[in-house]
Each structure stands twice: as C-alpha cells, then as structure tokens.
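[1] coords below, sequence missing:
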C-alpha cells in the first residue's frame, strides 16, 4: 500500500520505463523529435511515455528500443518487477536478461491471444528469436515466408532483423520466447 492507497503497478511501470527511455534518448544525444522520427512514434506519445503519463505497449517499446539500437529489456530490466507488457496480440513478461561480450539474450513468458496476429518490425541487425510453445499452436516467422507452425513441446527459430509475425489461429498460445541481440 502506498501512503494514499494501493500502489498502481501499471503507473509505477509507466514511470520507470518512461524515465529509462528519456535517459537512453539523452545518453545518445537525440531530441524528442529525432527519436519520434526514427521510431515512427508520435512526438506527443513519446513525451507522454517519457513523463510516465502513458502506459507503453509492446509495439511502441519495440519501435523505440530498436530506434535507440538497444534490446527491449534495456528499457524494462531496471524496473525490478516482472511486469506484463501487452500489445495488439502478444503479452510478454521479461523473466531473464543475460549479457556477455557477444550478445544480450532476453527470455520472455509470452501469450499470443486466440485469433490474433501481430506483425513486428525488424530488430537490430543479427537479432534472432527462438520460441518454445507450451500450449496451443503458433504461426511465427519472417513475413513473406511460409509461417512456421509450432505446437506444444515444439520450438522454432528465425531471423528477427526482418519484419516477422506471431499468430494464434485457434486458441491462446503460451510460450517462452528467447531474443538474442548480438553486440
């Protein structure tokens, strides 16, 4: 409980992520306008995110961290909580971030909602994604290529430095997603 009632975890997450995005932007010497242009996120939206007045979506965070040339977890791992970030079709919780000299590797617990599809923009060059499906059947992989059908207990990998998709054609999909960004 906070001093005036229950702590709103979404508001805390928005404030922490917003502060981290602002710090990353200023470390790179980018103006608000320049980051908005590079990420294709509206300047007003970006301003609201940085001030913690707006909850980030998964798609928006990926657009911003890709434009900043950092892994998604760079904006999330400083929050100290296992908060869920949701997008149009996918919800994700960062469960692990591992760094070494060659790469940053992130592990997420993800849910792809039934009947939904999400198209993700290309991540930084050399990024790969790996999925292990726990329940349901997912269609994943690069756009323009036949989708990889992955069922319970199965796994797939693809280059994530090109636009790619996540789909749950029938029923929710529960999975683990590993994203590896080379240094």
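    Right, received. Where do you want to start? All of these numbers come straight from a predicted model, not from anything done at the bench.

[2] C-alpha from now on. contacts and neighbour counts both.
    OK.

[3] Enumerate every residue touching residue 101.
    residue 183 (Cα atoms under 8 Å, 6 or more residues apart in numbering).

[4] Also residue 171?
    Taking Cα under 8 Å, 6+ apart, one finds 113, 114, 115, 136, 137 in contact with residue 171.

[5] doesn't it fall inside a helix?
    No - read with DSSP: H, G, I helix; E, B strand; the rest coil, residue 171 is coil and lies in no helix.

[6] so how far is residue 55 from it?
    Note on residue 171: its distance to residue 55, by Cα to Cα, to the nearest Å, is 27 Å.

[7] Return the distance of the strand or helix carrying residue 118 from the chain's centre.
    Following DSSP states H and E, one finds residue 118 within strand 116-120. Relative to the centre of its chain, strand 116-120 is centred 12 Å away, using Cα atoms, centre = their mean, to the nearest Å.

[8] Moving C-terminal from the single longest helix found in the chain, which element do we reach first?
    Determined from DSSP state H, the single longest helix within the chain is helix 9-27. Note on helix 9-27: by DSSP H and E, the next helix or strand toward the C-terminus is helix 32-39.

[9] How much space separates the closest residue to residue 143 other than its chain neighbours from residue 55?
    Of all residues not flanking residue 143 in the chain, residue 164 sits nearest, at 4.8 Å (Cα to Cα, 6 or more residues apart in numbering). Distance, residue 164 to residue 55, by Cα to Cα: 24 Å.

[10] let's bring in a second one:
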C-alpha cells in the first residue's frame, strides 16, 4: 500500500462493517478465508493486507473493493505477481445508499511467470478487461481467453477467474468492475 493512512482507513471500515453486520472477528476471518490474528492486525492498521486478502474481506462483507480502499483514487494494493491501482470509483444508482451500482476502474500490472487467481465476487459482478500493453490470458477459470495489446474481454465474476501475463515482460491492463449488491446483476 502506498498511502500511510490507508491501512488505518481500511481497518476502521472493516471494523465498522463487521460490527454493523453482527460478525465477530473469528466469523469474518472464517468467511474471508484468513486468520483471526491477521484480521485483528488489519483492523488495527498494523498489517498491510494483500490484494487477495482485501478481496476476500470485501466479498465476505458484500462490499466492493474500492469501498475498503476508502474510495481513495491512487490507492495501490498488491499480491505476488499483481499490483492494482484504483483509478476511479463511482456509485451510479440514484439513492446514494448501499443499493447503488458501483463502478470501479483499476490499472493493473501483471508480472511475468505468475498467475493471479481471484475467487468469486458474486453473480452481480461483471469485469471488463482491456490490455494496454503486452499479452494476457484472463477470464473465468477454464474459459480464459488470450488477449494482445488493444484487445478486451468481459465475464461475470460469479466463479474463480484468473489473470496472467503471457510474455517474459510485465503486462498492463485496465480493469473495470461493475458491482451490484444482493445479486441484482445486469439485465
């Protein structure tokens, strides 16, 4: 993470959402697939979580990743082989509540030699990926497509999906995620 205040903001948001939903530290940790001690450190702002950990927590809470990142444009998180920087986020629904559609835009750098596997985000989450530089295999596991610079693809993120740079140099992509709560999904 590149912002010194971001770990504390993430921790505050996690604790507030967990409490609001009546979850214990152990309950949220189990739902997110992480250790209870790790979650406690993240909530206290003393641990920098990986991209995979943040997605696990966001999914368990039914929130978009950008919400955990406090909608801070420029916030950057990573996991081995992948780094994501939030470029933009907006709620597109008219109500200004959690029922709104959220659109997130990320710049992602994929390092050669590693595959990033992302778990399901839900039936109402659609990802659109555009390759800016390099060659990439991306999409739902078992149905990945190979994309060259300038090519794009999209998929519903209701199952595991992956991203992989195919050449011996990093690949850059732009990922747009359309997130709707409660499985409403696009018509």
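    Happy to help now that I have it. Since the model is a prediction, treat every value here as computed from it, not as a measurement.

[11] mean offset of the following helix or strand past the strand holding residue 118 of structure 1 relative to structure 2 (after superposition)
    On the C-terminal side of strand 116-120 of structure 1, the closest following helix or strand by DSSP H and E is strand 128-135. Its aligned residues in structure 2 lie a mean 0.6 Å from strand 128-135 of structure 1 after superposition (mean Cα distance after the TM-score superposition for structure 1).

[12] What residues in structure 2 pair up with strand 128-135 of structure 1?
    Counting by TM-score structural alignment, strand 128-135 of structure 1 falls onto residues 126-133 of structure 2.

[13] Next, the buried residues of the matching stretch.
    126, 127, 128, 129, 130, 131, 132, 133 (16 or more other Cα atoms under 10 Å).

[14] Residue 151 is in contact with the last one, correct?
    Right, residue 133 of structure 2. No - taking Cα atoms under 8 Å as the definition, residue 133 of structure 2 is not a contact partner of residue 151, at 9.8 Å.

[15] List buried members of the contacts of residue 171 of structure 1 by neighbour count.
    Using 16+ other Cα under 10 Å, the buried members of these are 113, 114, 136, 137.

[16] which residue lines up with the second one in structure 2?
    Same thing as residue 114 of structure 1. Checking TM-score structural alignment: residue 114 of structure 1 goes with residue 112.

[17] Let me know whether its match touches residue 163 as I believe.
    No - if you go by Cα under 8 Å, residue 112 of structure 2 and residue 163 don't touch, sitting 10.7 Å apart.

[18] what's the matching residue for residue 166 of structure 2 over in structure 1?
    Aligned partner of residue 166 of structure 2 by TM-score structural alignment: residue 169.

[19] Look at residue 24 of structure 1 and say how many residues are nearby.
    Using other Cα atoms under 10 Å, the number of residues around residue 24 of structure 1 comes to 18.

[20] what sits against residue 166 of structure 1?
    Residue 166 of structure 1 touches 89, 90, 112, 117, 118, 119, 138, 139, 140, 141, counting by Cα under 8 Å, 6+ apart.

[21] Looking at structure 2, which of those residues hold up?
    Contacts from the contacts of residue 166 of structure 1 that recur in structure 2, judged by both residues aligned by TM-score structural alignment, their matches' Cα atoms under 8 Å, are 112, 117, 118, 119, 138, 139, 140, 141.

[22] one step back: in space, what's closest to the match of residue 166 of structure 2 - neighbours in sequence excluded?
    residue 115 (4.8 Å).

[23] Could you tell me which residues make contact with that neighbour?
    Listed by Cα under 8 Å, 6+ apart, the contact set of residue 115 of structure 1 reads 167, 168, 169, 170, 171, 172.

[24] again with residue 120 of structure 1
    59, 163, 164, 165.

[25] Recalculate using a threshold of 7 Å.
    Contacts for residue 120 of structure 1 (Cα atoms under 7 Å, 6 or more residues apart in numbering) come out as 163, 164, 165.

[26] top of those by neighbour count?
    Most surrounded of the contacts of residue 120 of structure 1: other Cα under 10 Å gives residue 164, at 22 neighbours.

[27] From residue 120 of structure 1, how far out is it?
    Taken as Cα to Cα, the span from residue 164 of structure 1 to residue 120 of structure 1 is 5 Å.

[28] And residue 21 of structure 1, by the same measure?
    20 Å.

[29] likewise residue 62 of structure 1?
    Here residue 62 of structure 1 is placed at a distance of 8 Å from residue 120 of structure 1 (Cα to Cα).

[30] just residue 158 of structure 1 next, same as before
    For residue 158 of structure 1, the distance to residue 120 of structure 1 (Cα to Cα) stands at 13 Å.

[31] same deal with residue 102 of structure 1?
    In terms of Cα to Cα, residue 102 of structure 1 sits 24 Å off from residue 120 of structure 1.

[32] repeat for residue 74 of structure 1
    From residue 74 of structure 1 across to residue 120 of structure 1, the span is 18 Å (Cα to Cα).
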